[in-house]
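> 3D, please:
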Amino acid sequence: MDPRNPWQALTRPRFPRSSWPWRSAGYLVTGGLLGALACLVFLVLGVFSLFLVGLPLLLLSGPALAGIERRRLRLVDLDPAPDPHRVPDAPGLAAWLRLRAGEQSTWRELGYALLLATVLWPLDLIAVAVAIGLPGALLGTPVQLAVDGREAKAVKVYLVTSYPEAFAAALLGALLLVALAYPLAAVAGARAALARALLSPREGGSPAGIGEVIASRARLVDAFEAERRRIERDLHDGAQQRLVALTMTLGLARLDAPPGPLADQLAKAHTEAGQVLTELRELIHGIHPQVLADYGLGAALADAADRSAVPVDTDVDLPRLPAAVESAGYFAGCEALANVARHSGARRARLTARAEGGVLRLEVSDDGRGGADPAGGSGLTGLADRLAVLDGRLTIMSPPGGPTLLRAEIPCRSLSESSVSSSPRTASSSGRD
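Below is the predicted model:
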């Protein structure tokens, strides 16, 4: 398996020839520059804070810088760093500020920002100067001698007066560049671990306990989905086929029976069998639609939008995802569309789905009357529980008078990123009038 961070890369024999030394150097250099800029910003905000004008900006600078840092982590940490903040329950700047001020994550991010602006950025630049600047100065000794023509000072200390000495210094610089790449990557790994611990912490419990809970929960989800598919297959291949045969037999008997009470009863039985077959097919589709298994979540959501009683515009662009994630995303979209049709009084809805940054984001909005309440028996509580099993999150913004926005977020990784060959399917925008 390819390394995901500098600590793992250090154990590989081909580490000096990989991109990890340069990724580590880039992470530390950008950290030094960003920290210097943050130091300047904090000095300016500190002056304004004397007049109580800069205090809100000082508080909000932490989350802003943390967002940049979580993106910068991708240089040396390939595992996504999730945003720990919750989405406000109500729209507007005031609701957003109240939520952020009450979150522990906001204060951790402010602490990290102050640490970066005062302590970390000089250490980053010192590490780069030692690991790259010192070998670089030695590598440039022959150039210095050629420019001067008589002598050159290697790293401003050792006087070099001949080309053999200059090339020996350059060789030493090359060896040091390789040797110091290891401690440079170790420093970058430690910096990244500190940033992840403060900016994307795992709340509560020991790491071992959390890992076991996550693993057992994943096994339960996989077992549940496997059982759901088995039930769907048994109904499709067993009960449905028998009902089809029964319907055909009743139809043939109805044609052969002479007019009279017997023919009437056969016609009634034939009609009832046809209705039962229709209901069974709808039940099978609700358990696990075949389009979801064959073509993925994008096609299944487009199919659900086409069958909605309210016209739905779709903007869905998804690769193939793990089966449990696709199933949860599909039923989240179906439940949201069903609520739009039953409760919102909307004239039109919109469904958007993307898988970016290791997170599946599915949004359903409508222009209805709003006022959706998860405690009102609309199925939203059960949907939130279903997403929570996959470490997902459900957010609903539905002020009285509308509009309503339902957002489901599920951490995931596409099958192509998991080294499983698959081709993404795109559902283009469509509307059903």
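
> contacts and neighbour counts: CA atoms only from here.
Will do.

> where exactly do the strands run in the protein?
Secondary structure of the chain by DSSP state E: the strands cover 152-154, 158-160, 312-318, 349-356, 359-366, 393-397, 404-411, 425-427.

> so for Ala101, which of the ones you listed sits nearest?
Among the strands of the chain, strand 393-397 comes nearest to Ala101, with 19.1 Å by C-alpha to C-alpha.

> helices or strands up against that closest one?
Strand 393-397 is packed against helix 380-389, strand 404-411, with contacts defined by 3 or more C-alpha pairs under 8 Å, 6 or more residues apart in numbering; DSSP states H and E.

> one more, for comparison:
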Amino acid sequence: MGSALRTGPRFLISSWPWRALLAVVCGGVLSALTVIGLVPIVLLGLTRSLRAALWEPMLRLHCMRLRLIDPDTAVRADSRVREASAAHRLPTLRHVTYIIATAVSGGAVFCLAALGFAVAAVLFVAPFIVRDDYFDFGPWVIDNSSAAWITAGVGVLAMLVLLILIGAWSALEALLARSLLTPDSDRWRHEAVRIEGSRSALLEAEGFERELLESELHDRVQHRLVALSMNLGLTEAQDTNGPAGRLAAEAHRQVDETLGELRAVLRGFSPRVLSERGLAPALTDLAADLPLDIDIDLDNNRLPPAVEHMSYVLVAECLTNVARHTEDARVDVHGTRTGSRWILIVSDNGPGGAHIVDGHGLDRLQRRLAALDGQLTVTSPPGGPTTIRMECAV
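Sure thing, here's the model as predicted:
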């Protein structure tokens, strides 16, 4: 309605003035119904179920009337009323304020509009009245046809002005409905839901790309290196003591080292066993290749792929740090799901002194964990032990 009013004269040749007029008429009817139903609403609305049964139809009728002047707000308001009714939260203070405000203002505006159009209609029919008699309008007496036609023009102008004023009132009423029935907090809540959905989609896309890259490295690059290693082995066997055999042996050794490094990268990046069998088997395979005493105790239930990957990368980073700085260390990995939260704790009996350094492994993990609505804490006093705790939503 507000956008239509800003179009200027085109507002009068659109359907919006008549929609505003119909909204005012419906507002007067709803105002009367509200006044009539005030006593049963107060007396019967003592329980949650009765309040919902009484208030929901009333609020939804107002939403239907609101469709005439602001369809978007009406749809959102109707949805919010349904949600509040399902949660047995009717009526809220905003709902009561809106009903009372529209009952008072709707009845008053309806009466004023009816009076205004009645006066404008009398002015408009002045030429027909003067034809048989004179026309007495307050202190003005109109007794000739020329003055009567001028009066009729004033009546038409008054009707147009009334339509504009009713449109402006409807725009203000739509603004009131947006403030009380669909407040900004709801709009920000919906925006938060949209952002959360976008973040989840980005995490899923990242997981898909990671699995695709892991598959390419595992199925193509690693297989090509294995085939090359076999060919170099055959060449080495054919000329064991010759220069070609020695060169093939050296190349064979380098290819084997490259394969070992590639497998290590795959294990730390996104091993296939993680996506196929879950976090516990993947960590068991990871621990088997490290010279550490590692105890793994995890819930058996599968987690979302992004959470499993983040947990795997965190444990891999922790185990790598322990293996690099501590000899004969013992590491305990404990993970549990509590409600909608996943808690993973990695502790070791090392010398301690670990902390998060900007730009290093734990700092990067902490930043990535924020995308999962999670946090990373490090407790590592001098002399140990070191405990790294990860918590995120699942």
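
> quick one, which of the helices and strands packed on strand 393-397 of the first structure gets closest to Gly62 of the first structure.
strand 404-411 (23.8 Å).

> what distance separates that closest one from the centre of its chain?
Chain-centre distance of strand 404-411 of the first structure: 12 Å, with C-alpha atoms, centre = their mean, to the nearest Å.

> again, but for stretch 252-261 of the second structure
Distance of stretch 252-261 of the second structure from its chain centroid, counting by C-alpha atoms, centre = their mean, is 48 Å.

> and it, which stretch of the first structure?
The aligned range for stretch 252-261 of the second structure in the first structure is 270-279, by TM-score structural alignment.

> list the buried residues in that stretch.
Neighbour counts over stretch 270-279 of the first structure (16 or more other C-alpha atoms under 10 Å) mark His270, Ala273, Gly274, Leu277 as buried.

> roughly how far does Pro403 of the first structure sit from Ala349 of the first structure?
According to C-alpha to C-alpha, to the nearest Å, Pro403 of the first structure stands 10 Å off from Ala349 of the first structure.

> between these two, what contacts are shared?
Common contact partners of Pro403 of the first structure and Ala349 (C-alpha atoms under 8 Å, 6 or more residues apart in numbering): Ser365, Asp366, Asp367.

> which of the residues you listed are buried, as a ChimeraX select command?
What follows is the ChimeraX syntax for the buried subset of those, where burial is set by 16+ other C-alpha under 10 Å:
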select :365,366,367
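
> let me have the shared contacts of Pro403 and Ala349 of the first structure in TSV, adding distance to Asp391 of the first structure as columns.
Listed next are these as TSV, based on distance: C-alpha to C-alpha, whole Å:
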residue	distance to Asp391 of the first structure
Ser365	23
Asp366	26
Asp367	29
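
> for Arg23 of the first structure, see how far away Thr30 of the first structure is.
For Thr30 of the first structure, the distance to Arg23 of the first structure - C-alpha to C-alpha - is 11 Å.

> between the two, which has more neighbouring residues?
With neighbours defined as other C-alpha atoms under 10 Å, Thr30 of the first structure and Arg23 compare such that Arg23 has more, 19 against 15.

> return the residue of the first structure aligned against His190 of the second structure.
Aligned partner of His190 of the second structure by TM-score structural alignment: Ala208.

> next: Pro291 of the second structure.
So, by TM-score structural alignment, Pro291 of the second structure is matched to Ala309.

> who's in contact with its match?
Ala341.

> same question, Cys334 of the first structure
Cys334 of the first structure is in contact with Leu301, Ala304, counting by C-alpha under 8 Å, 6+ apart.

> that one corresponds to which position in the second structure?
Checking TM-score structural alignment: Cys334 of the first structure goes with Ala316.

> from Gly361 of the second structure, how far out is that match?
According to C-alpha to C-alpha, Ala316 of the second structure and Gly361 of the second structure sit 11 Å apart.

> cool, Leu172 of the second structure as well?
From Leu172 of the second structure to Gly361 of the second structure the distance is 56 Å (C-alpha to C-alpha).

> Leu5 of the second structure too?
Applying C-alpha to C-alpha, the value for Leu5 of the second structure to Gly361 of the second structure is 59 Å.

> what of Trp342 of the second structure?
Distance, Trp342 of the second structure to Gly361 of the second structure, by C-alpha to C-alpha: 21 Å.

> tell me which of these two has more neighbours.
Taking other C-alpha under 10 Å, Trp342 of the second structure and Gly361 do not tie; Trp342 has more neighbours (20 against 15).

> counterpart of that one in the first structure?
Aligning on TM-score structural alignment places Trp342 of the second structure opposite Leu360 in the first structure.

> in contact with that match, which residues?
Ala353, Arg354, Ala408, Glu409, Ile410, Pro411, Cys412.

> kindly recompute the last result at 10 Å.
Contact analysis of Leu360 of the first structure by C-alpha atoms under 10 Å, 6 or more residues apart in numbering lists 318, 321, 325-326, 329, 353-354, 392, 408-414.

> could you list every helix and strand that the helix ranked longest in the second structure packs against?
Of all the elements of type helix in the second structure, the one with the most residues (DSSP state H) is helix 145-180. Counting contacts by 3 or more C-alpha pairs under 10 Å, 6 or more residues apart in numbering; DSSP states H and E, helix 145-180 of the second structure packs against helix 2-5, helix 16-36, helix 48-66, helix 71-86, helix 93-124, helix 126-132, strand 140-142.

> how far away from the center of its chain is the fifth one?
Put simply, helix 93-124 of the second structure sits 39 Å off its chain's centre (C-alpha atoms, centre = their mean).

> tell me which strands and helices that helix is in contact with?
In terms of contacts (3+ C-alpha pairs under 10 Å, 6+ apart), helix 93-124 of the second structure is packed against helix 16-36, helix 48-66, strand 135-137, helix 145-180.
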